[in-house]
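A.B. asks: here is the input, now give the coordinates:
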Amino acid sequence: MIAFFTDWGNDSYYVGVCKAVMKTINKNAEIIDVLHDTRKFDPKINAHILYRFSKDFPEGTIFLSVIDAGVGSSRKPIILKAKKRNFYFVAPDNGLLTLVAEEYGIDKLIEINNEKYYFRKRYSTTFHGRDIFSPVAAYLSKGVPIEEFGSEINTINLFRYKAPEIKNDAIEGEIIFFDTFGNVQTNIPAELGETLFKKDDEIMIHFENKKFKAYYERVFSDVLPGELLIHPESSGYLEIAINQGNAKEFLELSSEGVEVVLRKETY
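C.D. replies: From the prediction side, this is the model:
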C-alpha cells in the first residue's frame, strides 16, 4: 500500500501524473490519497500531520510524502525504513520526517541516487515528485530492496519544537496546525491532559499574553454552541475547539508554532 501525501492541491494534474507513473511501474499498486490540500511549503506542520495519519495505516505501508519547497536544491531525496511496523517513508530530507523518525525509530536511511529507478534519465529539476519519489515508491511496492535505491546515510534533518511537559501544575506545549473547521491542534498528548484535568474542569488557555477560559470535555456537545472546550481528539492529542464554531478565529490565532499553556482554574 502506498499512502500519498502532498501540498500540491487538487486543482492541477500533478497528483494524477504521479499516480500514473506509479501504476506504469506497478499496475497492482494500491494507492491511497491521504491529503493534497495542506499547508504549502511547510515541513514542520506537515510532519505532525504525517505522523498522526500514519498511525492508522497497516504494517508495511509506504508513505510517499512530498512537501518539497527545496526541490532541485542540495536537499536529499531519501527513504527512511522505520524500526517499528515495517513502515517506509519516501520524502525530501527537509525535516518532514522528524516525528516519524522519533516515534518509529530509524532502521535504515538511503539517499535516493541510483538513477536506474528514476522515471526519466533527464529528470525534471522541479518535479521530483514525478521523476524520483513516485517511481521509487512504486518499485518499493514491487519488493525492490531499499539498498538498491542509493547510498546509505547516517543522519537526516530534524526540526526543533516545544516538547509538551507538565510544569508548575500546568501543561506546556505548542499549537501545531488548524484543521478545516478551525479547530486548534496541539502537540500535547491526551494522556498528559488526563493527569491534571477531569471532565468539566475550567481551564485557562494562555498564549501570546492572552488568556481564554475553556472547559475540559469529551465531545463538542458537552458545551453550549459557541463555547470553548479542550478535549482529546481522534489521534490522541488535545484539541482546542468551539462547539459549532471556529476556535482559530475566536482565539485570533494567525500562525502555528505558538507556545501554549493550559492551567486548571482554581477558586
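
A.B. asks: from here on, contacts and neighbour counts on C-alpha atoms
C.D. replies: Will do.

A.B. asks: which residues of the stretch 151-267 of the chain fall in strands?
C.D. replies: Listed in chain order, the strands found in the stretch 151-267 of the chain under DSSP state E, counting those that start in this stretch are 165-167, 170-178, 184-189, 202-207, 210-216, 228-232, 237-242, 258-264.

A.B. asks: alongside the first, I'd like the structure of this one:
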Amino acid sequence: MSIITLTSDIGLQDYLVGAIKGQLWQYCPECTVMDISHHISPFNLPQATYICKSAFTYYPPGTFHCVLINLFDRKSDFVLLAHHNGQYIACADNGLLTMIAGGMPTAVVKLYLDKAAPKNTFTILKRFADAAKALASGKSLTDLGALTQDFHVKNNLQPLTGQDYIEGQIIHIDSFENVVVNITRQQFEAQRKHRKFRIFFRRDEVIHQISETYADVAEGQKLALFNAAGYLEIAINKGNAAGLFGLRSFHRDQLLQHTGFQQLSYYQTVRIIFE
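C.D. replies: Reported below is the predicted structural model:
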C-alpha cells in the first residue's frame, strides 16, 4: 500500500497524533505512515504551504498526503482530495490546497462527510483513510467523486517587487532559529539582473553576499543563503538569528488590531536593494 503522510498544527503535547496514527493503522493496516510536521503554527497557511511543498516533492508518485491543518476554518459537509504532480493531497476546504499546488490542482473531488457523525478530527481522518484505501485497491480519483473546481481558493504570499528591490515576508523559523523568507532563488535572480545587492532585515543589519553554507562565515557571524528548498534564509553560524535580531514569522496575534502608537518589537520582512 502507498505511503500516507501526516502534517498538522496539532503539536505533540497530547494524545492526538498517536491516536491519529492508531486510527490509520486500523483502517489501513498495510500502510506506511510518515510524519512531516505537527508543529505548524495555528492559522499560519504560508508556513504550512512552505513545509508541505518542500517535503511533498521528495515523495514517490501515489503518496497520500493528509494535511490536518485549520480543519474547521469553515463549516462544511465535505473535505477535498486532489491529484497533483502524481501525488494525492487531502485537506479541508480552507484555501490551503491551491496554495500548496501553486494554483489550481490537476484534479479535485469532494469527499462528503457522514452527516450522522460528529465533525471532528477523527471523522475527517476516517474519510481520508477510506479514500486512501480505495485508491490503493485500484480505484481512480473519479470513482470517489465528481471532478470539481467549486472550492475555496487562496493564493500564495508573494514578495513585493519594484525596479530596484524585492521585499519578502518571514514564513518560517526552524528549530535552530534560522529565518526562512518567501523569496526563492529564481525570484531573486530574476529581479537582480546581475546587479550588486544589499539584504536588509533590520534598519541596522545588512548582508552583502549570498553564502553557500553556514561555514562560509566565521562562527557567530550573520549570513544569507538559499536553503535546500530554494528559499532565502537568514542565519547566524552556530547562533540564533531570530532571537538575536528580533525576527518573527506570522503569528495569530496579528489577527488582532493594533491601535494608537503601539510599536511592534519584532521584524517580519526582509528587503533586498539592487544597485
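
A.B. asks: drop the TM-score for these two in here.
C.D. replies: In this superposition the chains share a TM-score of 0.81, using TM-score structural alignment, normalised by the length of the first structure; 253 aligned residues with a C-alpha RMSD of 2.8 Å.

A.B. asks: can you put the strands of the stretch 151-267 of the first structure in TSV and add mean neighbour count?
C.D. replies: Supplementary listing: the strands of the stretch 151-267 of the first structure in TSV, determined by neighbours: other C-alpha atoms under 10 Å:
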stretch	mean neighbour count
strand 165-167	14
strand 170-178	21
strand 184-189	23
strand 202-207	19
strand 210-216	18
strand 228-232	24
strand 237-242	24
strand 258-264	20
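
A.B. asks: which outside residues touch stretch 91-108 of the first structure?
C.D. replies: Contacting residues not belonging to stretch 91-108 of the first structure are listed as 43-44, 46-48, 50-51, 64-68, 75-85, 89, 133, 152, 156-159 [C-alpha atoms under 8 Å, 6 or more residues apart in numbering].

A.B. asks: whoops, stretch 165-177 of the first structure was the one
C.D. replies: Outside of stretch 165-177 of the first structure, the residues within contact range by C-alpha under 8 Å, 6+ apart are 45, 48, 161-164, 184-188, 192-193, 196, 256-264.

A.B. asks: same thing but 7 Å
C.D. replies: For stretch 165-177 of the first structure, the surrounding residues in contact (C-alpha atoms under 7 Å, 6 or more residues apart in numbering) are 45, 162-164, 184-188, 256-263.

A.B. asks: now do stretch 216-231 of the first structure
C.D. replies: Among residues not part of stretch 216-231 of the first structure, those counted as contacts by C-alpha under 7 Å, 6+ apart are 198-203, 214-215, 232, 238-245.

A.B. asks: returning to what we had before: what's the closest of the strands of the stretch 151-267 of the first structure to residue 137 of the first structure?
C.D. replies: Evaluated over the strands of the stretch 151-267 of the first structure, closeness to residue 137 of the first structure peaks at strand 170-178, with 27.2 Å, by C-alpha to C-alpha.

A.B. asks: filter the contacts of stretch 91-108 of the first structure to the buried ones?
C.D. replies: Among these, the ones that count as buried by 16 or more other C-alpha atoms under 10 Å are 43-44, 46-48, 50-51, 64-68, 76-82, 84, 89, 133, 152, 156, 158.

A.B. asks: helices - which of these land there?
C.D. replies: Using DSSP state H to define helices, the subset of those located there is 43-44, 46-48, 50-51.

A.B. asks: now render those residues as TSV, adding distance to residue 58 of the first structure.
C.D. replies: What follows is those, written out as TSV (distance: C-alpha to C-alpha, whole Å):
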residue	distance to residue 58 of the first structure
43	24
44	24
46	20
47	19
48	19
50	14
51	13
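
A.B. asks: return the member of these nearest to residue 7 of the first structure.
C.D. replies: If you rank these by distance to residue 7 of the first structure using C-alpha to C-alpha, residue 46 comes first, at 8.9 Å.

A.B. asks: please report how far that closest one lies from residue 71 of the first structure.
C.D. replies: For residue 46 of the first structure, the distance to residue 71 of the first structure (C-alpha to C-alpha, to the nearest Å) stands at 16 Å.

A.B. asks: ok, residue 154 of the first structure next?
C.D. replies: Computed with C-alpha to C-alpha, the distance linking residue 154 of the first structure and residue 71 of the first structure is 21 Å.

A.B. asks: who has more neighbours out of those two?
C.D. replies: Comparing residue 154 of the first structure with residue 71 by other C-alpha atoms under 10 Å, the one with more neighbours is residue 71, at 18 against 9.

A.B. asks: mind checking how far the more buried one is from residue 124 of the first structure?
C.D. replies: As it turns out, when the distance is counted by C-alpha to C-alpha, residue 71 of the first structure lies 10 Å from residue 124 of the first structure.

A.B. asks: kindly report the same for residue 77 of the first structure.
C.D. replies: Relative to residue 124 of the first structure, residue 77 of the first structure is positioned 14 Å away (C-alpha to C-alpha).

A.B. asks: and for residue 193 of the first structure?
C.D. replies: As defined by C-alpha to C-alpha, residue 193 of the first structure lies at a distance of 47 Å from residue 124 of the first structure.

A.B. asks: more neighbours, these two?
C.D. replies: Neighbours per residue, other C-alpha under 10 Å: of residue 193 of the first structure and residue 124, the larger number sits with residue 193, 20 against 15.

A.B. asks: what's the match for that one in the second structure?
C.D. replies: Taking TM-score structural alignment as the criterion, the aligned counterpart of residue 193 of the first structure in the second structure is residue 188.

A.B. asks: ok, residue 36 of the first structure next?
C.D. replies: In the second structure, residue 36 of the first structure lines up with residue 38, judged by TM-score structural alignment.

A.B. asks: contacts only, for that match.
C.D. replies: Counting by C-alpha under 7 Å, 6+ apart, residue 38 of the second structure makes contact with 7-12.

A.B. asks: one more time with 6 Å, if that's ok
C.D. replies: When the contact criterion is C-alpha atoms under 6 Å, 6 or more residues apart in numbering, the partners of residue 38 of the second structure are 7-11.

A.B. asks: swap in residue 65 of the second structure?
C.D. replies: In this structure, residue 65 of the second structure makes contact with 4-5, 88-89, judged by C-alpha under 6 Å, 6+ apart.
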